[in-house]
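Visitor: give the three-dimensional model of this entry:
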Amino acid sequence: MKEGMKKTVCVFCGSSYGSKPAYTAAATELGELLAKKNYGLVYGGGTTGLMGTVAKAVSSNGGYVHGIIPSALVTKERADESKIEEINKEVMQGVSNHKGTTFIAENYGKTTIVSDMHTRKKMMGQEADGGFVAMPGGYGTLEEVMEVTTWSQLGIHQKPIILFNIDGFYDKFITFLEEVVFNGFISETHKDIVHIATTAEEVIEKLEMYVAPEGRFNLDWSSQ
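Guide: From the prediction side, this is the model:
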């Protein structure tokens, strides 16, 4: 942990860039702001896509970065610097990519290689004393943010959980969650476990002002 650092925030996001330059721009802005506010970053360890963007933004601004990646994904979510520069040019032209093919780059903070996805998520969750932020991503991102939300509902933790709704990316998902509440599968109280932010500044504000809602389960996990 870096001296003077407040807390470490876990960011879930895609190892691809997505179809809009706004996603990359917001990831860069969030990374820069985390470093400026003295927050560390723990993330999935990739150098491609939004993962690499937010990690490099934190690291290049003097912030602490810890990437945790399963060994099987190193060749899928890591790329060398020359590849990353090519991908950055492509994404600005709207080209889809997911091309990490080589060794671990050195300027994305420290990296821990683990054996499997469960270990990755456990370590990320343990280090993230500052909370969790979900930027745009695919199945993995949705699974990760829903798992830590369930952990909060069950009383395993009371850390902030923020959806970074860049350019309306999560609008339909938020509507779906409202439908789940309406149909009685999530209580009105538990709906407030997840907070929504639309700018990097709002992400930081929500992290700092977050209060876990009352009425969550209070299960004893000490013997687990």
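
Visitor: from now on I want contacts and neighbour counts done on CA atoms only, so please keep to that.
Guide: OK.

Visitor: can you give me the helices for the chain?
Guide: Using DSSP state H, the helices of the chain run over 21-36, 49-60, 74-77, 81-91, 117-127, 139-154, 171-182, 188-191, 200-209.

Visitor: quick one: closest of the ones you listed to residue 104.
Guide: Among these, the nearest to residue 104 by C-alpha to C-alpha is helix 74-77 (7.5 Å).

Visitor: elements contacting that closest one?
Guide: The contact analysis (3 or more C-alpha pairs under 8 Å, 6 or more residues apart in numbering; DSSP states H and E) places helix 74-77 against no helix or strand.

Visitor: next one: stretch 10-20 to chain centre, how far?
Guide: Centre-to-centre, stretch 10-20 and its host chain are 8 Å apart (C-alpha atoms, centre = their mean, to the nearest Å).

Visitor: follow-up on the earlier one: mind putting the helices of the chain into TSV with distance to residue 224 and mean neighbour count?
Guide: Listed next are these as TSV, based on distance: least, C-alpha to C-alpha, whole Å; neighbours: other C-alpha atoms under 10 Å:
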stretch	distance to residue 224	mean neighbour count
helix 21-36	33	21
helix 49-60	31	26
helix 74-77	30	20
helix 81-91	41	15
helix 117-127	13	16
helix 139-154	13	17
helix 171-182	29	13
helix 188-191	23	16
helix 200-209	28	16
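
Visitor: which stretch among those helices comes nearest residue 218?
Guide: Closest approach to residue 218 among these is made by helix 139-154 (6.4 Å; C-alpha to C-alpha).

Visitor: second input sequence below; structure requested for side-by-side comparison:
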Amino acid sequence: MNSIVVFCGSSEGNDPAILQAAAELGKILAEREIILVYGGAKIGVMGTVAQTTLDKDGKVIGVIPEFLKHKEVFHTGLTELIVTQNMHERKLKMHELSEGIITLPGGYGTLEELFEMITWAQLGLHQKPIGILNTNGFYDDLLQLLQKMVSKGFLSQENYDMILVDDDVDGLLKKMVAYIPLPLPKWIKKEQT
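Guide: All right, here's what the predicted structure looks like:
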């Protein structure tokens, strides 16, 4: 993989291990010469992963909508900053620029980004690996809810299994490199992807 989009919070939260994991991810991305694509802010978990990647001489592309540019205090030292007109254009651009997706802890926006990418994968619109870095079990309850969706017949086990989960950066990246995507759904033709 040459580029990974990272979805995560614009807040720091209150668990120091989450910021440590974000810094570890940034360090490893830089070392492996994997371009970081992210939301463009210099604050929160987002800022930590971006700054660490830059500090280790990695490349970082920020993608931020115009209306959030000042609210989220955009990072001025990025390799490249792309300003979009809205959130939808932002997600589409992040998706276009990346070969894989990693989600770190965050709030509503982080979950929304994650679930849009999962939905697109489920529909056969992409076959990129989707990873969750589950630091200190942050996503345990969400994963339990998704398992409940499987048991209640709202989600197939194979679509649940598309989500790669690990509490270790290196372990997650190994799973992403080894990921074999599901075959395209029968109702999606190859030329539509």
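
Visitor: which of the helices of the first structure sits closest to residue 108 of the first structure?
Guide: Among these, if distance is taken as C-alpha to C-alpha, the winner is helix 49-60, at 5.4 Å.

Visitor: the closest one: average distance to aligned residues in the second structure?
Guide: Here the mean offset of helix 49-60 of the first structure against the second structure after fitting is 0.7 Å, by mean C-alpha distance after the TM-score superposition for the first structure.

Visitor: so that helix matches what in the second structure?
Guide: The counterpart of helix 49-60 of the first structure in the second structure, using TM-score structural alignment, spans residues 44-55.

Visitor: just put the helices of the first structure in a markdown table and tack on distance to residue 8 of the first structure.
Guide: Shown next, in a markdown table, are the helices of the first structure (distance: least, C-alpha to C-alpha, whole Å):
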| stretch | distance to residue 8 of the first structure |
| --- | --- |
| helix 21-36 | 9 |
| helix 49-60 | 12 |
| helix 74-77 | 22 |
| helix 81-91 | 25 |
| helix 117-127 | 7 |
| helix 139-154 | 15 |
| helix 171-182 | 26 |
| helix 188-191 | 24 |
| helix 200-209 | 11 |
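
Visitor: out of those, which gets nearest to residue 217 of the first structure?
Guide: Among the helices of the first structure, helix 139-154 sits nearest to residue 217 of the first structure (C-alpha to C-alpha), with 4.8 Å.

Visitor: contacting residues around that closest one?
Guide: Helix 139-154 of the first structure has contacts (C-alpha atoms under 8 Å, 6 or more residues apart in numbering) with 12-14, 121, 125, 132-135, 157-159, 161, 190, 193-194, 216-219.

Visitor: likewise stretch 17-33 of the second structure?
Guide: Contacts to stretch 17-33 of the second structure, defined as C-alpha under 8 Å, 6+ apart, come from residues 2, 12, 35-36, 45, 48-54, 56-59, 104-105, 135-136, 168-170.

Visitor: off-centre distance for it?
Guide: Distance, centroid of stretch 17-33 of the second structure to centroid of chain: 13 Å (C-alpha atoms, centre = their mean).

Visitor: so that stretch aligns onto which residues of the first structure?
Guide: The aligned range for stretch 17-33 of the second structure in the first structure is 22-38, by TM-score structural alignment.

Visitor: quick check on the contacts of helix 139-154 of the first structure: which are buried?
Guide: Neighbour-count burial (16 or more other C-alpha atoms under 10 Å) applied to the contacts of helix 139-154 of the first structure gives 12-14, 121, 125, 132-135, 157-159, 161, 190, 193-194, 216.

Visitor: mind listing what the equivalent of residue 195 of the first structure over in the second structure touches?
Guide: Counting by TM-score structural alignment, residue 195 of the first structure lines up with residue 164 in the second structure. Contact analysis of residue 164 of the second structure by C-alpha under 8 Å, 6+ apart lists 129-132, 172, 175-176.

Visitor: please apply the same query to residue 42 of the first structure.
Guide: For residue 42 of the first structure, the contact set (C-alpha under 8 Å, 6+ apart) comprises 8-11, 65-68, 124, 127-128.

Visitor: out of everything not next to it in sequence, what's closest to residue 110 of the first structure?
Guide: Once flanking residues are discounted, residue 110 of the first structure sits nearest to residue 66: 5.0 Å by C-alpha to C-alpha, 6 or more residues apart in numbering.

Visitor: about what we covered before: okay if I get the contacts of residue 164 of the second structure as JSON lines plus distance to residue 26 of the second structure?
Guide: Putting those into JSON lines (distance: C-alpha to C-alpha, whole Å) gives the following:
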{"residue": "129", "distance to residue 26 of the second structure": "18"}
{"residue": "130", "distance to residue 26 of the second structure": "17"}
{"residue": "131", "distance to residue 26 of the second structure": "15"}
{"residue": "132", "distance to residue 26 of the second structure": "15"}
{"residue": "172", "distance to residue 26 of the second structure": "14"}
{"residue": "175", "distance to residue 26 of the second structure": "18"}
{"residue": "176", "distance to residue 26 of the second structure": "16"}
